[in-house]
Structure formats: C-alpha cells, structure tokens
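Enquirer: Using only what follows, build the 3D model:
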Amino acid sequence: MTKSVTDSSGSNAGHLGGLALAIAGAVLFSTKAVVAKLLYRYHIDAVTLIAFRMLFSLPVFAAVALWQMRAGPPLSTADRWRLVGLGLVGYYASSFLDFLGLQYITVGLERLILFLTPTFVLLISATVLKQRIGRLQWIALAIAYAGIILVFVHDLDGGGDVVLGSLLVLGSAATYAFYLLGSGELVRRIGSLRLVAYAMCVSSAACIGQFFLLRPAGLLIQPAPVYWLSLVNGLLCTVAPVFMTMTAVQRVGAGIASQAGMIGPVSTLFLGAVILAEPVTSWQLAGTALVLAGIYLLSRVKKAS
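Expert: Just a heads-up that it's a prediction; the model follows:
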C-alpha cells in the first residue's frame, strides 16, 4: 500500500514537472520576439541579430551533436543531406523570416501568426500529400484564421508596414511546417535530440556565414547590451526551450506538451505590454482567444482521429 502511494505521488510529481517544463519552454521561446525588439533599438538588422543569436547557441548544440555522433550509429549520406535541408528550411529560413517580420509588426501579432504552424501542416498535408480535411478541422482552421484577421486589421491602424511583416512571419510559419513534415520519418530513425542538434548546427553555420557574406566583420563590435541580449536570445530563448520541450514531451507526451505551449501567445502579449509598452486591447485579446480556441480544437480533432 505504501509503495503504491509512493509510486503514485512520484508519478504525479513527474507529470507536474513535465507540465512545468512545457510551460516554461513555451514562455522562454516566445520571449525571443521581445528580446529581438529590444535588440532592434540598437539599430542592428535581422542578419546581425540572428548571427549573434547563433554564435551564442552554437557551442551548446555543437557539444550535443558531438556527443550524439559518438553515441549513435553513423548517418547515411542520404540522411546527411536531409539534415542539411531540414536545418536550412526549419531553423535558418524560418528564423530569418521571423526576425525580418518582427521589424514591422508587434510581438503579439508575430506570436499568433507563428502559432498557426499546425494549420499549415494540415493544409500542406491536404494539398501536397492529398490527405482529407474533415468538417471539424475546417471549423478549427476558420476560427484560428478569424482570430489572426481580427488582430491584423486592428494592427493596420497602428501604421508601419504591417502587411509586409505579417507576410514574412507567415512565411516563417510555412517553412517551419515543411520542416515538421519533412522531419517525421528522420526523427523516428535517428532520434529527436540528434536531429535537433545536427539541424541547429547547420542553421548556425548558415546564419553566421550569411553575416560574413553580407555584412562587414566590424559589425561584430557592438555595445555591451547587444551582447547581453544576444546571450539571452541564444541560451534562454533558443537552447533552453528546445531541451525543456523535449524533456516535457518525454514526461507528459507530445499532446499535453503542445497544449501547454498555448501559453506562448498569451505570455508574449503581456510581456510585450510590460517590457515594450505595446498596448493590449480588447481586439487583441479576442483575436488571441480565437486563435487559441482554433488550435486547441484542431489538436483535439487530430487526437480523436
């Protein structure tokens, strides 16, 4: 009896710990938009911003990649090329488009658009893979996109090139959806930790190489706050949430971890208000609620099917 109670309490503690990791990971990953906005105040561009982000995160991912290289079986040539492609699409192109878009839109709208990634996965599956979309899935898509339109129309009144920024972030969500679809078979074969470490190394090489191709090396000399904010962006907003989310998925499963991630857009909205003084209006709250409701309904429909 005592052992049963102990096992039950240990299981509950593990579940709560996994849930806490999923929530913390979602909040930290969402915070990168706020950090990017702070960095843009020092008049650096997206090419420089993403290069600094990867310079600080690369050592960690490279260490994990070397560890996994020694622990796991060697990769085939085909798998190596797939990893290069996935790294360029999922973490280089997607991140670069995201940071470009952040120059023009609020962090709240950016996070909501990125949260549409599961809908892009569904739409790509339907158009490219010819999978059928059910009636409830269409309803979920309609609710989610209605929320985006609500916030988008509201933000158009704030000036700036909101249309361009929104399209860039939409491109980020779409490219990451292609990454998710393309990584499905590979992650089952080589493992999620190995896949992420290798893909992030590829992405880091592309981001840093892009900087040296397009910008003078002298731009590496920046004010101290740029280094500190880039350190936060690289370690707390990139490395930490990746491993937190992976650990959470192992403890509580992908379904619960993804639902806990719904805290991301909400946290970004309020962090933007507190740190960046971006207003939180009833329109934004209503749009956020619609997006979250649509994504939650979509996750329940997929789970039921």
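Enquirer: CA only for contacts and neighbour counts going forward, please
Expert: Fine.
Enquirer: Check the burial of residue 267 by counting its neighbours.
Expert: 18 (other C-alpha atoms under 10 Å).
Enquirer: meant to ask about residue 280, not that
Expert: Neighbours of residue 280 (other C-alpha under 10 Å): 14.
Enquirer: Excluding sequence neighbours, find me the nearest residue to it.
Expert: Spatial nearest neighbour of residue 280, chain neighbours left out: residue 273 (6.4 Å); criterion: C-alpha to C-alpha, 6 or more residues apart in numbering.
Enquirer: Locate that neighbour within the secondary structure: which element?
Expert: Using DSSP states H and E, residue 273 sits in helix 263-275.
Enquirer: In terms of secondary structure, what does that helix contact?
Expert: The helices and strands touching helix 263-275, judged by 3 or more C-alpha pairs under 8 Å, 6 or more residues apart in numbering; DSSP states H and E, are helix 2-40, helix 107-114.
Enquirer: got the angle for that helix vs helix 107-114?
Expert: In terms of direction (axes from the mean of the first three to the mean of the last three C-alpha atoms, to 10 degrees), helix 263-275 departs from helix 107-114 by 170 degrees.
Enquirer: before we move on, back to that, hey, which of the helices and strands packed on helix 263-275 is tucked in deepest?
Expert: Highest mean neighbour count among those (mean count of other C-alpha atoms under 10 Å): helix 107-114, with a mean of 27.
Enquirer: Tell me which other helices or strands that one touches.
Expert: Counting contacts by 3+ C-alpha pairs under 8 Å, 6+ apart, helix 107-114 is packed against helix 2-40, helix 135-156, helix 162-190, helix 263-275, helix 282-304.
Enquirer: what angle separates the shortest one from helix 282-304?
Expert: If I follow you right, that is helix 263-275. 160 degrees.
Enquirer: Second chain to compare with the first, below:
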Amino acid sequence: MKQASWMLLGAVFLWGLTVVPVKWAMETLHPFSLMCMRLLTAGLILFFFAKRNAKARRHAGAQQEGLIIPWKRMAMLSFTGVAGYFLCNFSGMSLTSGVHASMIAAMLPLFTLSLAALYLKERVTISQWLGLLIGMAGVLMITLQSQSKASFSVLGDLLVLAGEFVFAIYVIQQKRPAGEEKMPSEWFTCLTLLIGGIMVIPFALAEVWMYGPPVFNGKTFACFLFLTLGCTVCAYSLWNQALKTVSAARAGIYLNATPLINVATAILFLHEPLTAMTVLGGFLVLIGVAWAERNKQRNSPAEPFLESKSL
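Expert: Got it, this is the predicted structure:
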C-alpha cells in the first residue's frame, strides 16, 4: 500500500508540472501543433507497450479473449476526453496565465457533480449545490478581475473553463460504460490518445498553413519530451499500476493537489504574479470543491470507478 501511495504521488506530481512546460513549449510552438504531436507520440508509445504486454501474456499461456473495440463509443470518448478538452485547454493556456488556468481547472469535480445530477439523475444535496456556487464565484473573481496585464485574458480563462466542462462530460459518459470497460486499460488509453490526436490534425494543419511549420529549439524539444514521456506515458503508468491495489475513491483524493502544484510551479518558474483577487478566487474554488466532495462522501457511496486526467 505504501508503494501504491508513492506511485499516486508521483503521477499527481507529474500532472502538477504540466503548466510550465506547456507555456515554455508554446514560446515557439503553436498550441494545436504541440497538442497533436504530443497526443500522437504518446499514443504510439503506449500502443507499442500494449502490443508487447499482450504478446508477453500469450507467451506465458494466459487465456485471452479477442480485443473488441466499440469504435463509435471510442470516438465519442476521444472527442470529449482528449480532442475537445485539449483544444479548449491549450487554446486557453496560450491566452491566459498558468496561475489562472491551474485554479480554474480545479472546477472539474463541481462540473462533474452538476452533470451527474442533470443527466444521470444522481441525488445532489443542497450543500453540494452550495459548493458548486462557491466554486463558480471563485472562478468569476479570477476571470473578471481588472485586466491590468496582457497575460490575464478573459477569453483564455473561459476556454480553460470550457475545457473542464467538456472533460466532465467525458467523465459522465464513463459512468455508463458501453463496451469500453471490457478493454484492457492500456489499449483504451492508447486508442483514445491516437483517435483524439487524429481529430486534432485538421486544426494543426490549419495552424501550419497560417503560421508556418513548428519550430523546435533545445528548450522546446525538452518540454515536448517531458510532456509526452513524463506527464502522459509515465504518469499514466504510475496511476494505473497504483489503482490495482488502491480504491478509486481514495486515489481521487490525491488529484486535489494537482492545481496547487501547478500554481506553485507557475509562480516559481514562470514568475507570474499572484494578485489578492486571484488568491481569494482560487481559495473559493478549492473551498467549493472540498465542501461538495465532503458532502458527497457523507451522503453517497464511493464511486466504483474514477477516470483521472491522465492524458
């Protein structure tokens, strides 16, 4: 159990470092090109490992069923969980600060809560709705503060917020599985990455046509490698290995540290300012999430499955 906890911490720490290399990489790369290359490269790497593991299991004599892929379902999940989410998130991060993006990203549990009530008819208490309102008030404080610096873009903040809403739709879809739950997790992840990356290709090509091909230097290439190998392949592997021995409900608690790490690294490495209004808004978002999650655990059983933003 102790080893699993370290794996969870390692995965969350890697995801918490995402904002800084993304902002550095976008100094020379446009967001859609960076996103497309990252998704396709990570997907191909995970495809290689999935094939190797399947071959190793065959050699070991393990009984295996044929891989059945629900392609329409996978396309829908790839659009919401990968292509749609990253299109909004990377576009927003190119316009706003890493601090703003990190704090707004903490709204995901509250969006998931509201969609579960609307579409899955799950019971949501008044206290949980109150947590949602507190969190939204925090987002408004972050987004609508005085635009004294160019990096604080309302449009960028709203795009990041839209990305979290799209990813919440992805989480809700997975609460009612329709075939993908029978696939090994390694195949599910590599296929969603690859399909999502293919969906982003037209946007990347349009970007190349408008601004020219991607430009790499040493710093950009190092950031790209870290995002692909560290924040995607390695973090995902650690997370799923830990979930073999740790419940999804307990693992989900670790994810609350991700926006805090992103904020800290954005201030430390990007030298971004932290205004009093941003601090207060971020505090309200975290209070809203903590309040809603506390009442959720008190009034309902733990979720049997949790899909993190391991992409």
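Enquirer: could the helices and strands packed on helix 263-275 of structure 1 be laid out in JSON lines, adding distance to residue 83 of structure 1?
Expert: Below are these laid out as JSON lines (distance: least, C-alpha to C-alpha, whole Å):
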{"stretch": "helix 2-40", "distance to residue 83 of structure 1": "22"}
{"stretch": "helix 107-114", "distance to residue 83 of structure 1": "23"}
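Enquirer: Of the ones you listed, which is nearest residue 200 of structure 1?
Expert: Of all these, helix 2-40 sits nearest to residue 200 of structure 1, with 14.9 Å by C-alpha to C-alpha.
Enquirer: Can you name the element that comes right after the closest one?
Expert: Heading C-terminal from helix 2-40 of structure 1, the first helix or strand you meet, by DSSP H and E, is helix 46-71.
Enquirer: And that next one, what does it pack against?
Expert: The helices and strands touching helix 46-71 of structure 1, judged by 3+ C-alpha pairs under 8 Å, 6+ apart, are helix 94-101, helix 192-214, helix 224-231.
Enquirer: Could you rerun that using 6 Å?
Expert: Packed against helix 46-71 of structure 1 by the contact rule (3 or more C-alpha pairs under 6 Å, 6 or more residues apart in numbering; DSSP states H and E) you find helix 192-214, helix 224-231.
Enquirer: right, so of the ones you listed, which gets closest to residue 69 of structure 1?
Expert: helix 192-214 (8.0 Å).
Enquirer: Tell me the residues of structure 2 aligned with stretch 240-252 of structure 1.
Expert: Against structure 2, the aligned range for stretch 240-252 of structure 1 is residues 234-246 (TM-score structural alignment).
Enquirer: Kindly apply the preceding question to stretch 98-117 of structure 1 instead.
Expert: Counting by TM-score structural alignment, stretch 98-117 of structure 1 falls onto residues 89-108 of structure 2.
Enquirer: in the superposition, what's the average offset of the helix holding residue 273 of structure 1 relative to structure 2?
Expert: With mean C-alpha distance after the TM-score superposition for structure 1, helix 263-275 of structure 1 departs from structure 2 by a mean of 1.0 Å once superposed.
Enquirer: Quick one: map residue 271 of structure 1 onto structure 2.
Expert: Under the alignment (TM-score structural alignment), residue 271 of structure 1 maps onto residue 265.
Enquirer: and its match, what is it in contact with?
Expert: Going by C-alpha atoms under 6 Å, 6 or more residues apart in numbering, residue 265 of structure 2 touches no other residue.
Enquirer: Compute the distance between residue 209 of structure 2 and residue 244 of structure 2, please.
Expert: Distance, residue 209 of structure 2 to residue 244 of structure 2, by C-alpha to C-alpha, to the nearest Å: 45 Å.
Enquirer: Could you do residue 46 of structure 2 as well?
Expert: Counting by C-alpha to C-alpha - residue 46 of structure 2 and residue 244 of structure 2 are separated by 18 Å.
Enquirer: out of the two, which sits in the busier spot?
Expert: Using other C-alpha under 10 Å as the criterion, residue 46 of structure 2 and residue 244 rank with residue 46 on top: 25 against 10.
Enquirer: residue in structure 1 matching residue 195 of structure 2?
Expert: Counting by TM-score structural alignment, the partner of residue 195 of structure 2 is residue 202.
Enquirer: what about its match, neighbour count?
Expert: By the measure other C-alpha under 10 Å, the count of residues near residue 202 of structure 1 is 21.
Enquirer: What lines up with residue 56 of structure 1 in structure 2?
Expert: Counting by TM-score structural alignment, residue 56 of structure 1 corresponds to residue 41 in structure 2.
Enquirer: Can you classify the nearest residue to its match once chain neighbours are set aside as helix, strand or coil?
Expert: Distances taken as C-alpha to C-alpha, 6+ apart place residue 228 nearest to residue 41 of structure 2, at 7.0 Å, with adjacent residues excluded. Classification of residue 228 of structure 2 by DSSP: H, G, I helix; E, B strand; the rest coil places it in helix.
Enquirer: now residue 228 of structure 2: how far from residue 123 of structure 2?
Expert: Taking C-alpha to C-alpha, one finds residue 228 of structure 2 at 38 Å from residue 123 of structure 2.
Enquirer: out of the two, which sits in the more crowded spot?
Expert: Each of residue 228 of structure 2 and residue 123 has its neighbours counted (other C-alpha under 10 Å); residue 228 has more, 23 against 14.
Enquirer: Let me know the distance separating the closest residue in space to residue 200 of structure 1 that isn't next to it in sequence from residue 119 of structure 1.
Expert: By the measure of C-alpha to C-alpha, 6+ apart, the closest residue to residue 200 of structure 1 outside its immediate chain neighbours is residue 87, 6.1 Å from it. For residue 87 of structure 1, the distance to residue 119 of structure 1 (C-alpha to C-alpha) stands at 21 Å.
Enquirer: Show me what residue 293 of structure 1 aligns to in structure 2.
Expert: Counting by TM-score structural alignment, residue 293 of structure 1 lines up with residue 287 in structure 2.
Enquirer: now residue 149 of structure 1
Expert: Counting by TM-score structural alignment, residue 149 of structure 1 corresponds to residue 140 in structure 2.
Enquirer: Roughly how far does the closest residue in space to that match that isn't next to it in sequence sit from residue 134 of structure 2?
Expert: Closest residue in space to residue 140 of structure 2, ignoring its immediate chain neighbours: residue 281 at 7.5 Å, by C-alpha to C-alpha, 6+ apart. As for residue 281 of structure 2, its distance to residue 134 of structure 2 is 9 Å (criterion: C-alpha to C-alpha).
Enquirer: Many thanks, have a good one.
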